[in-house]
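K.L.:
Sequence first, then the predicted structure:
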Amino acid sequence: MNNLMSDGFGLMLLGMGFVFTFLCLLIVSTTYMSKLINRYFPEAAPVAKKPMAAPTAGASSASASATDPKIAAAITAAIHQHRNR
């Protein structure tokens, strides 16, 4: 019985050692690959969007940003129907 326990303990340590070694190797290789990719293929700088042009003198700012009246009516009807359930 003593021999079986020592063999089991040895296999457990051997298996855990392999898993620990593999995980350490995986962390090191992932870190290295990440640094390699960032060095040779840097992320492009974000392009600043141009500000939107001001509405023309004939259009009001409220009507320029408002949604279509048909869509607003459909949304209102859907909310009303949902609340009445």
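P.N.:
Arrived safely.
K.L.:
CA atoms for contacts and neighbours, from now on please.
P.N.:
OK.
K.L.:
Where do the helices of the protein begin and end?
P.N.:
In the chain, the segments counted as helices under DSSP state H are 2-40, 61-65, 69-83.
K.L.:
Throw those into JSON lines and include mean neighbour count and distance to residue 48, thanks.
P.N.:
Listed next are the helices of the chain as JSON lines, based on neighbours: other Cα atoms under 10 Å; distance: least, Cα to Cα, whole Å:
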{"stretch": "helix 2-40", "mean neighbour count": "11", "distance to residue 48": "22"}
{"stretch": "helix 61-65", "mean neighbour count": "10", "distance to residue 48": "22"}
{"stretch": "helix 69-83", "mean neighbour count": "11", "distance to residue 48": "31"}
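K.L.:
next up, a second structure to put side by side with the first:
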Amino acid sequence: MQAGIIDQGLELMLYGMGTVVVFLALLVLATTVMSRLVERYFPEPEPELPAPRKAAALAADPAADPQLVAVISAAIHQHRNRR
């Protein structure tokens, strides 16, 4: 009697786990296919590059941006006051 119940339990466990594994494999496959379809038919637009003069000016002299200087100064001031 006990062996039959254990056999049924193992059989039920294997069917259940097999069903979950098959479902998850199909889910991964469907997600991969949908991702490739979206990438193929709806590509993301290329990001716009910043204006060359402004980027070059900021790269050459970061102090040229007064807002950046103010943010850095405030951060340093706050850091020193916490000590």
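P.N.:
Here it is on my side, so go on. It should be emphasised that the depicted structure is a prediction, and the values quoted were computed from it without experimental measurement.
K.L.:
tm score of chain vs chain?
P.N.:
The TM-score (TM-score structural alignment, normalised by the length of the second structure) is 0.70; 75 aligned residues with a Cα RMSD of 2.8 Å.
K.L.:
thinking again about what came up before, how about the helices of the first structure, which one is nearest residue 52 of the first structure?
P.N.:
If you check each of these against residue 52 of the first structure by Cα to Cα, helix 61-65 wins as the nearest, at 12.0 Å.
K.L.:
Can you say which of the helices of the first structure is nearest to residue 47 of the first structure?
P.N.:
Of all the helices of the first structure, helix 2-40 comes closest under Cα to Cα, at 19.0 Å.
K.L.:
any chance of the helices of the first structure in TSV, plus distance to residue 53 of the first structure?
P.N.:
Output for the helices of the first structure, formatted as TSV (distance: least, Cα to Cα, whole Å):
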stretch	distance to residue 53 of the first structure
helix 2-40	37
helix 61-65	12
helix 69-83	24
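K.L.:
So which residue is dead centre in the first structure?
P.N.:
residue 43 (16.3 Å; Cα atoms, centre = their mean).
K.L.:
how much space between that residue and residue 29 of the first structure?
P.N.:
Using Cα to Cα, to the nearest Å, we find residue 43 of the first structure at a distance of 21 Å from residue 29 of the first structure.
K.L.:
between the helices of the first structure, which one is nearest to residue 50 of the first structure?
P.N.:
Nearest to residue 50 of the first structure among the helices of the first structure is helix 61-65; the distance by Cα to Cα comes to 17.8 Å.
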